[in-house]
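Visitor: build me a model from this:
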Amino acid sequence: MNFVRWLDEAGSPAELGGKAAAVRELLAAGLPVPPGFCLTTAAYRRWREMGRPDRLPPEVAAELRTAVDRLTSSGTAEFVPLLAVRSSAVSEDSPTASFAGQLLTRLGVPPGAVEAAVVEVWASATAPGPKAYVARVGAAEPEAAVLIQLMVPADAAGVAFTADPISGDPTRVVVNASWGLGEGVVAGLVNPDQWVIDKATGRILGAQVEDKEVTVVLDPTGGTRRVPTPPHLRREPALRAEILEQVWRLACRVEAGRGAPQDIEFAVAGGRVYILQARPITARPAEGWVSEFDSETDPDTVWTAANIQEVLPGLVTPLTWSAMQENLNYAFRKPYLETGTLTDPNRVFVAQFYNRVFLNVSALRDVASRAIGTSPEAVDEQYLGRTHGPDRPRRVFDLRKLPVYVYTTPKVVAFIRRTPQDVRRALNRLEPVLADLRARNLSALSLAELLDLRQELNREVREVGALHIATSSGASIFFESLLQFLRTRFGPDAYRLQASLITGLADVVSAQPGLELWELARLARRDPAIKLALLGRDPWSEIGRLESPLAGEFRQRLAGFLRKYGHRSVMEAELAAPTWEEDPNAVLGLVRNFIGLPPEAAPNLVIERQAAGRRETTRFVEERLGPVQRRLFRFLLRQAQLYVTLREQTKSLWMEVTHLVRRVYRELGRRLAEAGVLEDPQDIYFLTAAEVGELVQAGLGASEARLRIRRRRAEFERNRQVRLPEFFSGRPKPAFGEPPASAAAVLRGIPVSPGVVTGPARVIIDPRVQPEIRPGEILVAPVTDAGWTPLFLVAAGLVVDVGGPLSHGSIVAREYGIPAVVNVKTAVRLVRTGQTVTVDGYRGEVHLHPEG
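Guide: I've put the predicted structure just below:
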């Protein structure tokens, strides 16, 4: 039987599979395609009939060797004698099931290793990932032919879409490209350059050149490897104008020949563009599309991004979700079960949809309905932003629930009285434990010992997380109770008074980094060399080379700062995210902002002024209360202040333990990559915690792990383009692209820190990339956590798309005394840097002034 079909020979998709059949069509149409052949589905069936052994059937191997010899000896000068071995399943690259990232590809395969590579490709067709994909999209079980071609020694490579993959606009061609092989682009290893081109004219409508840190190149001994991109090329466009024009013309020819919008992979070598493969752009997912790690949910359950996405903002990697999911649910369940406010021990409080984490508002409303002092309406305001004005008083006592209150109130009171002591005990117990763990040399531990340490730390994460939820619940109860007390006596002024009473507390942990960064800036002001180094591209290295006494003191203080706060960062609960300890330049970027501030902007002075205002507001309230009311007010105020500080303290402790887990996974990723099990240390974040254990203990093969990683990286990039609502019932409906821009002159949210200020906006998406903010500017952010709060010392006001009155950013904004409005939802999209805005922290409004 003939098991080989050359690309210039006739062959049906049933023999060649979808990918090879498409490549044969491209070659027949006169398009530049690397030479090659296909090992047909008949060969796959013969291998399957033999029980899927780890070698090829003898007759298949003989034909394959002959074909490889002919291909590699053809003397084609523009190609290298290494091969690309790609899957080509019968249903692969079809309009409804692309199988992108599901089946294995091997690049840079030496001729003598082709047989083993073919077996790997065939084995991948029956791996768990493709099986799940088959079930999800309703495709047939893949019969895998194998496409084998000469490798293009690519100078640059990428993907061209003949319709916008996000909006679906058929009049545009979108091109993504980077240096080296296309693996860097399609596997999501690099942020590629992007061009948007008018399909009809070839006119460039938009271009974005990225910092391309990594290049994937051929390894002369076989395979590929990742190398740092030369500095002079990192920010250079990967495609010259004449090459981009070639890509556009070829993409239009491919679409015209195949009759539908195409997803085209290409490579550039010696000034010529080669088409590697083309497939129809897979139809937009149906309404029932489910991402791999999506949670199950009832259709009536209400979910929100508020609060939880301060801890886990943006997309969450599979490793982080698998490590945090049960810990978070345990953290919520434990205090609520102890107080009797939760009746279902299996209630789910957190879920993930499309790599984003959401909080169960329905569960929190049920808990609130069983406790005096709070209410479901209070949950709505804190998490959904549904403000209940003075004309809509909230019910904090429901007579119908009297038997429930009789049962839960003694438990809640006992729990609240005990929690501050629990926090102190936890801090005392963990201080020496964490110091010992921080000092431990992880590189000296065996892989088994690292897994044991991971389990030990996981137990601590669970318990500290539960303590944080307990203090957060206490803060919520007393914050709400204080507000209701003030509303009955001061009406609409209650919000302003409450905010003024919960500020200037001095011991709010999350405000402390700003104090120490100020001291670093004070030192820098005294040494011109330090100031100059802070303006450089790599201030950490430049300051390390300075020899002045002040530079030595600066380094010493910075080292102390990193020992104390190095576990904090932007996206600090995401295990893949770099912390301040790992990225000191992020800290130094924040220090740079402080250098030009006047002495009166010192955070200790700011907090003292806030404390003076708090004392004045306290006197104002007490003077208008009778003796009994005054005692109740003092109790509620004392407890609200205490629990707000405890909330921030336990959050920091939680993140400190989480950072130790991160360090263990960093070490595991490094070891597995050095051993060749993973292609890159960062790949570990695209496995689950259980899979990491299986990989270490040889229960999961390296090939299967790599397949899952590639598939999940591709899905992660797809989900990056998905837009989800802030809150919803049941499963969210994923949308692509941006919604139509609003013409509203006033944006509304929740007022969380009083005051009114007008100034130019500074829109910052990620302070690690955009650390600069100038005095007098209004900080506009998608979400805030500990990595953002030092910016608050410079900002004149704060606008945040996500958040509530007890959000991390809200607490620190009150502590620093800047007007703030959160839960605005669309500010990042609608406000432009430099645009004049007015932040009204009394009314919860952001006024957008006309530009120009």
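Visitor: when you work out contacts or count neighbours from here on, use the C-alpha atoms and nothing else.
Guide: Noted.
Visitor: wait, a strand at residue 786?
Guide: No. Read with DSSP: H, G, I helix; E, B strand; the rest coil, residue 786 is coil and lies in no strand.
Visitor: show the contacting residues for it.
Guide: With contact set as C-alpha atoms under 8 Å, 6 or more residues apart in numbering, residue 786 has these partners: 510, 568, 569, 570, 572, 808.
Visitor: quick check, central residue of this protein?
Guide: In the chain, the residue lying closest to the centroid (C-alpha atoms, centre = their mean) is residue 315, at 3.1 Å.
Visitor: ok, now how distant is it from residue 519?
Guide: 34 Å (C-alpha to C-alpha, to the nearest Å).
Visitor: cool, residue 770 as well?
Guide: Distance, residue 770 to residue 519, by C-alpha to C-alpha: 22 Å.
Visitor: you'd agree residue 759 is up against residue 837?
Guide: Yes. Counting by C-alpha atoms under 8 Å, residue 759 does reach residue 837; the two are 5.8 Å apart.
Visitor: which of residue 770 and residue 519 has more neighbours?
Guide: residue 519 (18 against 14; other C-alpha atoms under 10 Å).
Visitor: elements contacting the helix or strand harbouring that one?
Guide: Element membership for residue 519, per DSSP states H and E: helix 512-525. Packing partners of helix 512-525 (3 or more C-alpha pairs under 8 Å, 6 or more residues apart in numbering; DSSP states H and E): helix 528-534, helix 549-565, helix 584-594, helix 603-622.
Visitor: now the element after the last one, going C-ward?
Guide: Proceeding N to C from helix 603-622, the next assigned helix or strand is helix 627-674, under DSSP H and E.
Visitor: what does the following helix or strand past that next one rub up against?
Guide: Per DSSP H and E, helix 627-674 leads on to helix 689-696 as the next helix or strand towards the C-terminus. Identification of contacts with helix 689-696 by C-alpha under 8 Å, 6+ apart yields 319, 322, 323, 447, 448, 451, 672, 684, 700, 701, 702, 705.
Visitor: give me the buried entries from those.
Guide: Using 16 or more other C-alpha atoms under 10 Å as the burial test, the contacts of helix 689-696 include 319, 322, 323, 447, 451, 672, 684, 702, 705 as buried.
Visitor: and the angle for the helix or strand containing the third one with helix 627-674?
Guide: Taking DSSP H and E as the definition, residue 323 sits inside helix 318-339. For helix 318-339 and helix 627-674, the angle between their directions (axes from the mean of the first three to the mean of the last three C-alpha atoms, to 10 degrees) works out to 150 degrees.
Visitor: sequence B follows; please return its structure for comparison with A:
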Amino acid sequence: MCCRSHPILRSAIRCVERSGSSKRGAIYVSATVSDPIRGTSEPDRYWTCTNLGEACPDVMSPMCWSIWGDSAEWSWLYSMYAFGVIPKKALVVSPDMNDRGLSCFYGRQAFNVDAIKETMSSLPGVSPDDFERDLMGSVRPDAKKIESSNRRLPVVLAKAPGTAILTGKRIRKLHNRMYAKWVKVVYESDPVSQERPAIERLLEARQDFVDVFSVHCVVRFLFQGGQSGIAAAAAKAGDAALTADLLAGVGGVLETTMTDDLWRLGNHEISEDDFLRKWGYHGPNEGNPYTTSWREDPTPIRYLAAASAVRERPNDRAARSNAAAKKAEQRLLAGTPVLQRPAIRWLLRRMQNTIRTLQIGKAGYLMALDEARAAVKAFGAERVQLGQFDEPDDAFFLTVEECQQLAAGELLNVREIVSVRRATRMEYKNMDLPLSFVGMPTLTQKSDWSAPDILEVTGAASGGGIIEGRARIIEEADDDIDLDPGDVLVCRFTDPGWAPLMALADALVIDIGTSASHGAVVARELGIPFVIGTGNGTRVLREGDRILVDGTTAVVKVLERDIGRELNLA
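Guide: Next up is the predicted model:
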């Protein structure tokens, strides 16, 4: 089924509540300007930013949410339809955010846990609580009981095999089409394409995002199922710890290729243009269109290339990871009954292909977002010339639909809208949102947060062994921080734009993410010990701490504070 036959619903422009609360008091917003990124929730709705935090990091602008919102909702529903979990008539984006699988609060995306569990209840053989356990690490004691149902079993049995077989081919085709378009329209700025009105190019870019992201969601679902199967096989063989190694050393993962190309750039084997033509759609916080990609500002890759050039080549690290994965497979097969070994080998090969495909899909939708980024900035430049904007990035403080209205001469008080929303977003950036919350979240000022003297954190996913090193707390991928040999990268989230920095680290500790996260995939490919999903690692750990990262138990311990005080944690 072609996603273009199901265009996303137009977002309704609605006024929302005008006030919010934080530790310090009310957030200022205008009584005459709506706030598309604030969000609304019924009092008993349970939300989590886990996993979505790395897909669209930082605080979204109204434009970012207007590109992501309906698109992502339709895409995850499409993945359920593709497997037969929901019927075609349910492939509809609800106008009520409380009924959707995901929403936005103060510029951060969040999953509607119970709403997704309701949908997942129609997946045969899967308990809705399994979703919450995989996502959150546990199930709330007071969670609403949602019963599983087998009523969709015949449809799932009919559709799921074909979807599983054909999805890889579809996502590769979409990726290749998207890459050819990105090079021509965005990187090379084809003159004929640039003659089209920017608003038309923006609408087309958003639809390109839907086309790729919807199929990527199908792959993401396949990954989750395959991972569960491998984990169950490892546990049955008597060594559950094998799972991380079995998912490593896949080979052909795009981010590993990118980090190797960066090494080659640093060693003058390829030119900067060669690198940017291939990877220029990446950049800091790249899931947010309201940022700057490497093609626009290659400064970060110049530093990273120079730093990579004097380190071990990423391909050599990946080769060692591949060797470790083969040994793990041998141990798994040795503990598996002979008659079951062919099925296990098949599952492992399928999972390796799924991991590669998962990263291909991510690259495809990131190119679509860079296409949208270029179109928004072009629209902003047009409006500056017409005297409607003061600067091109004012366009990011309108929604796609408001840009259409502005182009049609139907939107008034544009400067007030931009001014208020720009100020409001800055307020949100200075506040922290809980990873999980019920109803509307309570925000805290970042400056008010102080960590107690906690000396240990745990994560939701880990692997790669055990290592000691110096903690380096990094807020942004383009922060001007040198990672020395022995340093551990500690950050809030990662996306593909972080991959070159990750390749310079001896270990990773990441607040947000799961075993399917980008950080986990890259860490496994490069053989880097990691603990992901700590929630508060960037707040508990301190710059310069000597820490132990234990990828076998998902624990990070502080061994020595930078003030020189040794700590006895025995």
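Visitor: tell me where the stretch 751-852 of structure 1 has helices.
Guide: Using DSSP state H, counting those that start in this stretch, the helices of the stretch 751-852 of structure 1 run over 808-816, 827-830.
Visitor: is it possible to export those helices to a markdown table including mean neighbour count?
Guide: Below are these laid out as a markdown table (neighbours: other C-alpha atoms under 10 Å):
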| stretch | mean neighbour count |
| --- | --- |
| helix 808-816 | 27 |
| helix 827-830 | 18 |
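Visitor: let's have those in CSV, adding distance to residue 481 of structure 1.
Guide: Formatted as CSV, the helices of the stretch 751-852 of structure 1 follow (distance: least, C-alpha to C-alpha, whole Å):
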stretch, distance to residue 481 of structure 1
helix 808-816, 17
helix 827-830, 30
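Visitor: for residue 796 of structure 1, find the nearest of these.
Guide: Residue 796 of structure 1 lies closest, by C-alpha to C-alpha, to one member of the helices of the stretch 751-852 of structure 1: helix 808-816, at 10.0 Å.
Visitor: residue range for that closest one in structure 2?
Guide: Using TM-score structural alignment, helix 808-816 of structure 1 corresponds to residues 518-526 of structure 2.
Visitor: next one: that stretch to chain centre, how far?
Guide: Taking C-alpha atoms, centre = their mean, to the nearest Å, one finds the center of stretch 518-526 of structure 2 at 13 Å from the center of the full chain.
Visitor: with structure 1 superposed, average distance for it?
Guide: After superposition onto structure 1, stretch 518-526 of structure 2 sits on average 0.5 Å from its aligned residues (mean C-alpha distance after the TM-score superposition for structure 1).
Visitor: what about residue 554 of structure 2, distance to residue 510 of structure 2?
Guide: From residue 554 of structure 2 to residue 510 of structure 2 the distance is 11 Å (C-alpha to C-alpha).
Visitor: list residues touching both of those two?
Guide: Common neighbours of residue 554 of structure 2 and residue 510 (C-alpha under 8 Å, 6+ apart) are 531, 532.
Visitor: quick check: which element contains residue 406 of structure 1?
Guide: Applying DSSP H and E as the criterion places residue 406 of structure 1 in helix 402-439.
Visitor: so which bits of that helix are buried?
Guide: Buried positions in helix 402-439 of structure 1, judged by neighbour count with 16+ other C-alpha under 10 Å: 404-405, 408-409, 411-412, 415-416, 419-420, 423, 426-427, 430, 434, 438.
Visitor: now, the most widely separated pair of those residues?
Guide: With C-alpha to C-alpha as the measure, no two of the buried residues of helix 402-439 of structure 1 lie farther apart than 404 and 438, at 45.6 Å.
Visitor: list the contacts for residue 494 of structure 1?
Guide: With contacts defined as C-alpha under 8 Å, 6+ apart, residue 494 of structure 1 is in contact with 483, 486, 487.
Visitor: which outside residues touch the longest strand anywhere in structure 2?
Guide: Ordering each strand of structure 2 by length in residues (DSSP state E) puts strand 466-474 first. For strand 466-474 of structure 2, contacts defined as C-alpha under 8 Å, 6+ apart pick out 481, 483, 486-491, 506-507, 529, 538, 541-552.
Visitor: residues in structure 1 aligned with that strand?
Guide: So strand 466-474 of structure 2 sits over residues 756-764 in structure 1, by TM-score structural alignment.
Visitor: so what's the residue count around the aligned residue in structure 1 for residue 354 of structure 2?
Guide: The alignment partner of residue 354 of structure 2 in structure 1, by TM-score structural alignment, is residue 643. Using other C-alpha under 10 Å, residue 643 of structure 1 is surrounded by 25 other residues.
Visitor: my read: residue 315 of structure 1 touches residue 356, true?
Guide: Yes. Counting by C-alpha under 8 Å, residue 315 of structure 1 touches residue 356, with 5.1 Å between them.
Visitor: residue contacts, residue 838 of structure 1?
Guide: Residue 838 of structure 1 makes contacts with 756, 757, 758, 759, 846, 847, 848, 849, as judged by C-alpha under 8 Å, 6+ apart.
Visitor: could you do residue 380 of structure 2 as well?
Guide: 389, 391, 392, 393, 394, 395 are the contacts of residue 380 of structure 2 under C-alpha under 8 Å, 6+ apart.
Visitor: just residue 72 of structure 2 next, same as before
Guide: Residue 72 of structure 2 touches 102, 210, 213, 214, counting by C-alpha under 8 Å, 6+ apart.
Visitor: need the counterpart of it in structure 1.
Guide: In structure 1, the residue matched to residue 72 of structure 2 (TM-score structural alignment) is residue 328.
Visitor: how close does its match sit to residue 475 of structure 1?
Guide: 18 Å.
Visitor: what do you get for residue 606 of structure 1?
Guide: For residue 606 of structure 1, the distance to residue 475 of structure 1 (C-alpha to C-alpha) stands at 24 Å.
Visitor: neighbour count winner among these two?
Guide: The residue with more neighbours, out of residue 606 of structure 1 and residue 475, is residue 475; 22 against 18, by other C-alpha under 10 Å.
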